[in-house]
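*Asks:* Predicted model and sequence below, questions to follow.
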Amino acid sequence: MTSPRFDVLAIGNAIVDVMAPADDALLAKEGLTKGGMMLIDADRATSLYAAMGPAQEISGGSAANTLAGMAAMGCKCAFIGQVADDQLGEVFAHDVRALGIDYATPVRAGSDVPTARCLILVTPDGQRTMNTFLGASQFLPASALDAAMIQEAAVLYLEGYLWDPEEPRAAMRAAIDAARSAGRKVAFTLSDAFVIDRHRADFLDLLGNGQIDILFSNEAEICSLAEV
């Protein structure tokens, strides 16, 4: 086995957080539950963005945030995630690369599906009300993977949220095969109980067949997985 080029390569949702201050009146007007998170469609993302005040864009997503922390500690990291050929796609690519993270996933060109964004309204009491449009991140194809890059990472880290859509699920299965063929470790985060409810059989199969070396979970998620 050759020495790894990367400490961790992660595959996950490529999302730009759009944050703006808000008051309770705006939350009530928009029918939002303070402190909650909901998935929204493109039309709702457009209308809610228009209702928000001046905003700040910060690239995010569960796996990408994990890499940002690891890169800050000096780890060599790479990321695979899908953005569209638009302004927020450029913002995401710039932010990730500016942290020293290797990011070379081709943009999803010729599509009317924009880059994913999470519209976050922050009230004076510090509560974050999140509205997530998954956009192009749900359409990561297996063809976008760089198998050689995956095989050059000591650990492949997979974001459970991205297991939900069919196309990236197939891509992550291919990535697991590439990592294991090179003798690398595979880490997986369960992400959320709703993901487990939909894909429990898949996750138990991956664990039972020894495809996952490191599993990240909180108490609620592991209880859901074990159905106890």
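*Replies:* Alright, I've got the coordinates.
*Asks:* only C-alpha atoms for contact and neighbour calcs from this point on.
*Replies:* Will do.
*Asks:* measure residue 144 to residue 228 for me?
*Replies:* Remark: distance between residue 144 and residue 228 (C-alpha to C-alpha, to the nearest Å) = 38 Å.
*Asks:* Counting neighbours, what do you get for the residue lying closest to residue 224 once chain neighbours are set aside?
*Replies:* Nearest-residue entry for residue 224: residue 193, 6.4 Å, with adjacent residues in sequence omitted and distances by C-alpha to C-alpha, 6 or more residues apart in numbering. Neighbours of residue 193 under the rule other C-alpha atoms under 10 Å: 18.
*Asks:* Next: the one 4 residues further on.
*Replies:* Number of residues near residue 197 (other C-alpha under 10 Å) recorded here: 13.
*Asks:* can you pull out the strands in the chain?
*Replies:* 6-11, 15-21, 37-39, 56-60, 77-80, 102-103, 116-122, 128-133, 153-159, 185-189, 214-216 (DSSP state E).
*Asks:* okay, pairing it with this:
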Amino acid sequence: MSPSRFGSTRSLDVVGIGNAIVDVLVQTDDAFLTTHDLNKGAMALVDEEQAQRLYSASGAGMETSGGSAANTLAGLAQLGSKAGFIGRVRDDQLGTIFSHDIRAVGTRFETPAATEGPSTARCLILVTPDAQRTMCTYLGASVQLEPEDLDLSMVREAKVLYLEGYLWDSPAAKRAFIAAAETCRQGGGQVALSLSDGFCVDRHRDSFLELVNGHVDVLFANEDEITSLYGTDDFEAALAQVKGCCQVAALTRSEQGSVVLSGDQRWDIPAYSLGTLVDTTGAGDLYAGGFLHGYTQDLPLETCGNIGSICAGQVVTQLGPRSQVSLSELVQKHLS
């Protein structure tokens, strides 16, 4: 095993900050997207009235606690990492569902539920027969997260603080994000960022470029997100620009696998086809979870990429972002 990437022993491997969202997964068709003027494969922010209207018009759904960072933390916990999550829910039915689900997978979650204000966030995920997912997100209580809500003692105990780019859509959450990152790095921890969504990158390109250049240790992005960040259609051109901006960049390319960069080194990681493609929800989140599990255990970066690829390869064979089989057993099977 390589020397530790982290200077001192910490009680938590990864603490994530993100939008605490209950996912409502619905299988639908392209006609529904067209009727409601939805951009296939993208995430759109909606208000509570729009969220209710779309929910009423869609078919029966499956409810599960979700949100990008929360999905990553759930994957980490399944793999055996010590994980914690910080995010805001309301004291309502969906808030109870979220809190129960994330704790049930072994993730530490202690942020108090809000007793007033908007209801718990929800995301209607419309899955078409080609396994693409189109998301309509009502952020609700999740955007009420403030710096004073942060359990900085948890952040100080983390080897890695994992942040989702979606937080940048809320000024209050953005302030919490920055405060936590500063605390983590002051204590010798590392900061990981997921760019979250190509349209999210479009909205906040300058801020993300500033973050990536010197404030983030580990960057996660898919091909659309990294090319959007650098304003190019050429993946290799984007790679050349991100190279050296952070310690590690892990960039996913769907069926083409992923590329991991660190300094002058590059590893091309294969995709793992573990069954019929059903739903791509959570693929990037589970890739990040698998990668960070290996990373915080000081495994080689190529191994980290393979663990991420295995986890992503599993979650796309089912409906929903939380693996229904043991990820640790799956990783052991494919890497032994």
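*Replies:* Received it, and whenever you're ready, just let me know what you need. Worth saying up front: this structure is predicted, and the values here are computed from it rather than measured.
*Asks:* higher neighbour count, residue 144 and residue 228 of the first structure?
*Replies:* Looking at residue 144 of the first structure and residue 228 with other C-alpha under 10 Å, you find the greater number of neighbours at residue 144, namely 17 against 7.
*Asks:* how much space between the residue sitting furthest away from the middle of the first structure and residue 37 of the first structure?
*Replies:* Going by C-alpha atoms, centre = their mean, the residue of the first structure most distant from its centre is residue 25, 30.6 Å out. Distance of residue 25 of the first structure to residue 37 of the first structure, given as C-alpha to C-alpha: 18 Å.
*Asks:* Just list the residues touching residue 261 of the second structure, thanks.
*Replies:* 243, 248-250, 267 (C-alpha atoms under 8 Å, 6 or more residues apart in numbering).
*Asks:* what lines up against the residue nearest to residue 224 of the first structure once you look at the second structure?
*Replies:* Residue correspondence to the second structure (TM-score structural alignment): residue 193 of the first structure is matched to residue 198.
*Asks:* ok, now which ones touch its match?
*Replies:* The contact partners of residue 198 of the second structure, taken as C-alpha under 8 Å, 6+ apart, are 42, 224-225, 228.
*Asks:* With residue 196 of the first structure instead?
*Replies:* Residue 196 of the first structure neighbours (C-alpha under 8 Å, 6+ apart): 190, 203, 221, 224-225.
*Asks:* Out of the residues you listed, grab the one that's most surrounded.
*Replies:* residue 190 leads the contacts of residue 196 of the first structure on contacts (other C-alpha under 10 Å) with 23 neighbours.
*Asks:* who's in contact with the aligned residue in the second structure for residue 57 of the first structure?
*Replies:* With TM-score structural alignment as the criterion, the equivalent of residue 57 of the first structure in the second structure is residue 63. Counting by C-alpha under 8 Å, 6+ apart, residue 63 of the second structure touches 22-25.
*Asks:* Tabulate the strands of the first structure (a markdown table), appending distance to residue 140 of the first structure.
*Replies:* Output for those, formatted as a markdown table (distance: least, C-alpha to C-alpha, whole Å):
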| stretch | distance to residue 140 of the first structure |
| --- | --- |
| strand 6-11 | 10 |
| strand 15-21 | 13 |
| strand 37-39 | 18 |
| strand 56-60 | 17 |
| strand 77-80 | 9 |
| strand 102-103 | 14 |
| strand 116-122 | 12 |
| strand 128-133 | 15 |
| strand 153-159 | 13 |
| strand 185-189 | 17 |
| strand 214-216 | 22 |
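*Asks:* nearest to residue 197 of the first structure, of these?
*Replies:* Among the strands of the first structure, strand 185-189 comes nearest to residue 197 of the first structure, with 14.3 Å by C-alpha to C-alpha.
*Asks:* tell me the contacts of residue 249 of the second structure?
*Replies:* If you count contacts by C-alpha under 8 Å, 6+ apart, residue 249 of the second structure has them with 218-221, 242-243, 260-262.
*Asks:* Can you find the partner of it in the first structure?
*Replies:* Under the alignment (TM-score structural alignment), residue 249 of the second structure maps onto nothing in the first structure.
*Asks:* orientation of the stretch of helix or strand residue 249 of the second structure belongs to relative to strand 218-222 in degrees?
*Replies:* Assigned by DSSP states H and E, residue 249 of the second structure belongs to strand 248-252. Relative orientation of strand 248-252 of the second structure versus strand 218-222 (axes from the mean of the first three to the mean of the last three C-alpha atoms, to 10 degrees): 20 degrees.
*Asks:* okay, stretch 79-88 of the second structure sits on what stretch of the first structure?
*Replies:* The aligned range for stretch 79-88 of the second structure in the first structure is 73-82, by TM-score structural alignment.
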